[in-house]
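Visitor: Here is my input; please provide its structure:
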Amino acid sequence: MYCLLPESLDISTVLDVTTQYQTWFAQQGAVEVSAENVVRVDAAGIQLLSCLFISAKKNRREIYLIKPTQLLTESIQTLGLCEVFDGIAKVGE
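Guide: Model prediction:
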């Protein structure tokens, strides 16, 4: 399943995005989370995204972060969460 993150991945969108993540997780098969549009991110947004990835792995679901923006990549690296996302692909990959 291909899933597109919103432009804003921050505290103001956490509640709305939580519902969206639950829908994605309910689907069968691998989940590809595209982050190509993310232009705003904060710790709450990264925390929620991390929870999605950790939950998927605990339930033996394949999940991938694709096309992360430089902002999202740097935020994940700054928080030391690269392992949660199995490393970070370069911007545009």
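Visitor: CA atoms for contacts and neighbours, from now on please.
Guide: Noted.
Visitor: List the contacts of the residue nearest to residue 1 when sequence neighbours are not counted.
Guide: Spatial nearest neighbour of residue 1, excluding adjacent residues (CA to CA, 6 or more residues apart in numbering): residue 31 at 4.8 Å. By CA atoms under 8 Å, 6 or more residues apart in numbering, residue 31 lies in contact with 1-3, 24-25, 61-64.
Visitor: Weed out the non-buried ones from those residues.
Guide: 24-25, 61, 63-64 (16 or more other CA atoms under 10 Å).
Visitor: let's see this one next to it:
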Amino acid sequence: MECSLPESLDISTVLDSATHYKQWLAQEDRIQIDATSVLRVDAAGLQVLASLFLSAKKHQINIQLVQPTQVLLEAITTLGLREQIEWNCDFGEECYDKNSSCG
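Guide: Prediction:
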């Protein structure tokens, strides 16, 4: 299943995001999340996103962010969530951290 994150991944979108994430988990065994639109991120938004990834892994659902924006990658790194949230920087996009593995 291919899904997309909204432009704002913050406290104002947490309830809607959590609802969407539950629907995504119920429908598929593989989830690719397009993160190209994310321009605004806060800790609450990342907490819900991390919860999605942890729930997916717990239920053996393959999950990955695709082409996350620099602002999203910076937030993930700053909050120490790199091990919980996996991403892929394919399609010619550079990773925020050039020394990191993009997958």
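Visitor: So which of the contacts of residue 31 of structure 1 is the closest to residue 43 of structure 1?
Guide: residue 64 (19.7 Å; CA to CA).
Visitor: so which helix or strand takes in the closest one?
Guide: Residue 64 of structure 1 is part of strand 63-66, with elements assigned from DSSP states H and E.
Visitor: once aligned to structure 2, how far is that strand on average?
Guide: After superposition onto structure 2, strand 63-66 of structure 1 sits on average 0.7 Å from its aligned residues (mean CA distance after the TM-score superposition for structure 1).
Visitor: hey, which helix is longest across structure 1?
Guide: helix 43-58 (DSSP state H).
Visitor: What's the match for residue 52 of structure 1 in structure 2?
Guide: Under the alignment (TM-score structural alignment), residue 52 of structure 1 maps onto residue 52 of structure 2.
Visitor: what sits against its match?
Guide: Counted by CA under 8 Å, 6+ apart, residue 52 of structure 2 has contacts 21-22, 25.
Visitor: Turn those into TSV, columns for distance to residue 73 of structure 2 and secondary structure.
Guide: As requested, those are exported to TSV (distance: CA to CA, whole Å; DSSP: H, G, I helix; E, B strand; the rest coil):
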residue	distance to residue 73 of structure 2	secondary structure
21	19	helix
22	23	helix
25	23	helix
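Visitor: List the buried residues for stretch 35-45 of structure 1?
Guide: Those would be 35-38, 41, 45, for stretch 35-45 of structure 1 by 16+ other CA under 10 Å.
Visitor: Please identify which of those is nearest to residue 15 of structure 1.
Guide: Nearest to residue 15 of structure 1 among the buried residues of stretch 35-45 of structure 1, with distances taken as CA to CA, is residue 45, at 10.0 Å.
Visitor: how near is that closest one to residue 60 of structure 1?
Guide: Here the criterion is CA to CA, to the nearest Å. By it, residue 45 of structure 1 lies 23 Å from residue 60 of structure 1.
Visitor: cool, and residue 83 of structure 1?
Guide: According to CA to CA, residue 83 of structure 1 stands 16 Å off from residue 60 of structure 1.
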